[in-house]
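# output the structure for:
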Amino acid sequence: MAERTLTITVQPDWKGALRMASKMAQAPVYKGETLNFENPELFLGRLTARRWTLVRLLMGAEEVPVRELARRAGRDVKRVHEDVLVLAELGLVER
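As a prediction, the model looks like this:
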C-alpha cells in the first residue's frame, strides 16, 4: 500500500485553501491531500477522542472492516459504524 499524506488546515478563506489544494493536485509528484475547515469548531466539534482513536487504528493499515475495527478498539460495532460515518463525512477515512 502506498503511503498517503493528509494535511488538515483551518482557514476561513476557503477559496484560498481550494487554490492551494488545486496546485498540490496538479504537481507532477504526489504531495498529499489537503482537507480545509473554515473554523476549528467545524472540525474539532465532531472529532471526539474515540473517533480519533479509530483514525489512529486505521493509520497505515490496509482496508479494515468495521467489525474488525470495533474489535481492535474494544467497542460496540454499531457505535463504531456510526463514528466511521462521521469520519467519512469529515474526509478522514474512505469507505
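
# going by C-alpha atoms from here, please, whenever you check contacts or count neighbours.
Will do.

# residue contacts, Glu94?
Ala88 (C-alpha atoms under 8 Å, 6 or more residues apart in numbering).

# you'd agree it is in a helix?
No - counting by DSSP: H, G, I helix; E, B strand; the rest coil, Glu94 is not found in a helix; it is coil.

# one more, for comparison:
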Amino acid sequence: MKNIVTVGISSLDDAKDRLAAAFRGEPQGNRISFLTVEQMWKTLSPKRAEILSIMAGQGAMPIREVARRVGRDVKAVHGDVHALLSAGVVDQVKGGVVFPYDAVHVDFMLGEAA
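Reported below is the predicted structural model:
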C-alpha cells in the first residue's frame, strides 16, 4: 500500500477541527496544508515539485544526490530543499533529507465554491 500525502488549502479553523478529531482518535490521513493557493504555489514551485517527485519513496538522500537526479546545480537545489525543510514538507535525517511519502495528491478548489 502506498504512503500518499494530500497537499491542499485549509483554513486555520479546518486545521483546528482536524487536530481535534485526531486527538479524539479519528484518522486524518497524511496532509500538508497551506493557508492560501499563493502560499502553496510559492512553496511548491515547479522545481521544488520536481524535487519531491524524485524523492518520493526513495528514502534519505544527500542534497548532492537530489541535485544530480534533477540535473540542477547543487547550490540551487540546496536553497530549494531548505525552503521545503522550513515549510515542513521534507525532513532532515541522518544521511541527508527525506520526503517520507511515495506519492503526492494535490487537492484544492478555485472559484466561487472555494
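
# separation between Trp14 of the first structure and Thr34 of the first structure?
12 Å (C-alpha to C-alpha, to the nearest Å).

# pick out whichever of those two has more residues nearby.
Set Trp14 of the first structure next to Thr34 and count neighbours by other C-alpha atoms under 10 Å: Thr34 wins out with 18 against 15.

# excluding sequence neighbours, find me the nearest residue to that one.
Among residues not flanking Thr34 of the first structure along the chain, Thr7 sits closest, at 4.7 Å (C-alpha to C-alpha, 6 or more residues apart in numbering).

# Met24 is in contact with that neighbour, correct?
No - using C-alpha atoms under 8 Å, Thr7 of the first structure is not in contact with Met24, being 11.2 Å away.

# give me the common contacts of the two.
With C-alpha under 8 Å, 6+ apart, Thr7 of the first structure and Met24 have common neighbours 32-33.

# which of these two has more neighbours?
Higher neighbour count among Thr7 of the first structure and Met24: Met24, with 16 against 11, using other C-alpha under 10 Å.

# so the more buried one, which state does it fall into?
Strictly by three-state DSSP, Met24 of the first structure counts as helix.

# ok, now how distant is it from Gly32 of the first structure?
From Met24 of the first structure over to Gly32 of the first structure (counting by C-alpha to C-alpha), the distance is 7 Å.
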